[in-house]
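S.K.: fold the following.
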Amino acid sequence: MNVLLVAGARPNFMKIAPIYRASLACGSVRCSIVHTGQHYDQEMSGTFFEELEIPQPRYSLTCGSGSHAAQTAAVMVAFEDVCLKERPDLVLVVGDVNSTLACSIVAKKCGIEVAHVEAGLRSFDLAMPEEINRMVTDAISDHFFVTEESGTVNLLREGKPAERIHAVGHVMVDNLLHQVACLSRQDQTLLKGFHLKKEASPYLFLTLHRPSNVDCRETFSGIARALNELARNRTIFFPVHPRTAKTMKENGIRLADKVVLLPPLGYREALFLWKDAEAVLTDSGGLQEETTALGVPCVTIRENTERPITVEIGSNVLAGTSPEGILAGLRESLAKKERARVPELWDGHASERIWKVLAGGEGDAIKP
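M.R.: Sure thing, here's the model as predicted:
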């Protein structure tokens, strides 16, 4: 079986890395990594791929940034050439970025089957570009690999065949547990955050990049008020996304001295800090899941989430974007820590289950 495994940006590589590693145990599978280059990232050096224990991509398309339409179109044109050259049996896509949508469309138009990992997740917010990508990708996929029960429910409601839906767990958790093990074997004194963590306890960890939060001055100002209130008696480590840094400067957003602004961090550097935080505040989708997997309290600074299981049984609280909601969300998340649970199958073996279905034709399909 000839498979193209697609990634569009650095976070995607955290998801495809365990899938690629697991493919090596399948003698019938030839798996090639395609990097669409949706986001240029200078951090993605040879060392980056070595840490993930995967080879550099076989194809690097360097499509670059741009509007959603321009970026999607560039990926489609470039990926079509790869498909015509490789004639793969399957294109495997992950998540909900523009590359996921673009490569799925190209594959189907070339008569190639598509497998979607993280299928069925829905925020029901059509203002989110990611929601459009999720819905369209699922509309044309052939194999659906779901991370949580809500994904199964959504796909069945949308008329997808039950025999094509497989609950496998979460490849992001596969990578997370792998990286936690690597950290335990590493000389942690060499990590950038070692002295930061040593000097500040308890501390919070913050990520903020979603356009709806950082592009609107009123919204961002309210979030900043909550952060400054929290920083009265805690340190907050804040690796600042370039988009966020730009809007902070343009809108005159000022944060307290105890909100420590850091440059963007590599995956392992960030993990080293957030895994031991009193709580994580974020508008990221992935961190909602990763914190749930490790039992770290999480406050999601959004009005909705496509990952409801992290709220229903995990350590995540959906706080909204108002100062009052964020402050209350932190109190609630800290209080629910002891009763939070890790979702079923989030055990580090999702990638193996995916290949069991694709390469072996086995695995338990969802019963309608």
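
S.K.: rest of the way, CA atoms for contacts and neighbours
M.R.: Fine.

S.K.: who's in contact with Arg307?
M.R.: Contacts for Arg307 (C-alpha atoms under 8 Å, 6 or more residues apart in numbering) come out as 121-123, 148, 150, 285, 288-289.

S.K.: only the buried subset of the residues you listed, as a ChimeraX command please.
M.R.: Selecting only the buried entries of the contacts of Arg307 in ChimeraX, with 16 or more other C-alpha atoms under 10 Å as the criterion:
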select :121,122,123,148,150,288,289
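
S.K.: Ile326: which of the contacts of Arg307 is nearest?
M.R.: Nearest to Ile326 among the contacts of Arg307: Gln288, at 15.0 Å, using C-alpha to C-alpha.

S.K.: from the chain's centroid, how far away is stretch 202-222?
M.R.: Relative to its chain's centre, stretch 202-222 lies at 18 Å (C-alpha atoms, centre = their mean, to the nearest Å).

S.K.: also stretch 116-131?
M.R.: 12 Å.

S.K.: next up, for comparison:
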Amino acid sequence: MAFVNGKKEGTARRLKKMKKVALIFGTRPEAVKMAPVYLALKNSPIRPVVIATAQHREMLDQVLSLFGIEADFDLNIMQERQSLAGLTSRLISKLEEIYSENVFDATLVQGDTTSTFAGALVSFYHKIPVGHVEAGLRTENIYDPFPEEINRRLNGVISSFHYPPTENAKNNLLKEGVPENKLLVTGNTVIDALLWVTENRSVLTSSFREALGVEEDEYILVTMHRRENWGEPMRQVMKAIKDILKEFPKMKVVFPVHLNPAVREVVYPELEKHDRIVLTDPLDYLPFVSLMEKARIILTDSGGIQEEAPALGKPTLVLRKTTERPEAIKAGTAKLVGTDRDFVFNETVKLLRDSDEYRRMANAKNPFGDGTASKRILKHLCENL
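M.R.: So this is what the prediction gives:
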């Protein structure tokens, strides 16, 4: 048998015939949710090609390492205090270079980030079908969350394949005119990722929590980073956190602080001197899962945590006015509390004191899937490519 570039001719022919799917992501939440899809594709007839836009450089690298993912292309797009317009233009320009020199059979993007929209748009320019993982989430307010809501809607227009995580998300897309044969309800891939971590990286010991000086059920886990909360809304929440700790002298707070200066310039002056508040840099996914597992409750403006926390039985108070995940609110696993200082304080105190309400939230059924979303996406791609 002849050899082609050092490979047997038959092998080379099979490799040439393999479908190639570009996976575009750049933030840690995107990477966590795309990792199970990558792992499913890697063990299939479809070759995944990872394009890391990397606007969350350090946090992204943590996830890539955990899941054993190597980027085929790394755009390293991050700039300090970058504007949305500047980020978008750089993404489109660099992605265009890749798509002009490579042939892909499809593109997969995830969620609601600027890299998601830019990736879908460049793929469309090259007439390559786009699959949108976690499609159909809506708040019906284009400025909240900003710019995530409009990114999702624009992707809904561009995408050929839509992978909504829930029936509610599917119905949103149907109302917008997406044909039902282009939709597949999959569940959310973040549950796949969470289960993969607990099964394959089972060293979820207490060592990390011990290093931070916290024990099970004695701390509140806090995350906050969204653009619409920068400035005074975030400052109000920081003050509410101090009020909560004054009310509960034995309670602590662990807060992994986003690297964005707009976040850190509010959080640190407000909280760094408090002796029961632990401020850390953003954590690897593994220790963060460990912290979620043993927290009493979670305060967050993150979307992904609203999906992960129910799988761990952790009541979650959402520091936003709206959520594109109403399933969590309806199921009772999460509650919208906004950013008003008094309201955040009152709702947190009520949850910590009312054992019946706490049990209702902790035991509510997770509405976001069974951990097989990535397998459903793979099957759909195999059938449609």
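
S.K.: related to what we said a few turns ago, okay if I get the contacts of Arg307 of the first structure as a markdown table plus distance to Leu101 of the first structure and secondary structure?
M.R.: As requested, the contacts of Arg307 of the first structure are arranged in a markdown table below (distance: C-alpha to C-alpha, whole Å; DSSP: H, G, I helix; E, B strand; the rest coil):
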| residue | distance to Leu101 of the first structure | secondary structure |
| --- | --- | --- |
| Leu121 | 14 | coil |
| Arg122 | 15 | coil |
| Ser123 | 17 | coil |
| Glu148 | 21 | coil |
| Ser150 | 21 | helix |
| Gly285 | 17 | helix |
| Gln288 | 23 | helix |
| Glu289 | 22 | helix |
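
S.K.: before we move on, which element is the spatially most central residue of the first structure in?
M.R.: The centroid of the first structure falls nearest to Gly286 when counting by C-alpha atoms, centre = their mean (3.5 Å). In this structure, Gly286 of the first structure sits in helix 285-294 according to DSSP states H and E.

S.K.: that helix corresponds to what range in the second structure?
M.R.: The aligned range for helix 285-294 of the first structure in the second structure is 303-312, by TM-score structural alignment.

S.K.: which residues are contacting the matching stretch?
M.R.: Stretch 303-312 of the second structure has contacts (C-alpha under 8 Å, 6+ apart) with 29, 188, 190-191, 194, 292-293, 298, 315-316, 318, 323, 325, 328, 333-334, 362, 364-366, 368.

S.K.: mind checking the SS state of the corresponding residue of the first structure for Phe288 of the second structure?
M.R.: When the first structure is aligned by TM-score structural alignment, Phe288 of the second structure is paired with Ala270. The three-state label given to Ala270 of the first structure by DSSP: H, G, I helix; E, B strand; the rest coil is helix.

S.K.: again, but for Cys31 of the first structure
M.R.: Put simply, Cys31 of the first structure is strand when judged by three-state DSSP.

S.K.: now it. Nearest residue, chain neighbours left out?
M.R.: Distance criterion C-alpha to C-alpha, 6 or more residues apart in numbering; nearest residue to Cys31 of the first structure, sequence neighbours excluded, is Val3 at 4.8 Å.

S.K.: give me every residue that touches that neighbour.
M.R.: Applying C-alpha under 8 Å, 6+ apart to Val3 of the first structure gives the contacts 29-32, 88-92.

S.K.: that one in helix, strand or coil?
M.R.: Under three-state DSSP, Val3 of the first structure falls in the strand class.

S.K.: counterpart of it over in the second structure?
M.R.: Mapped onto the second structure by TM-score structural alignment, Val3 of the first structure lines up with Val21.
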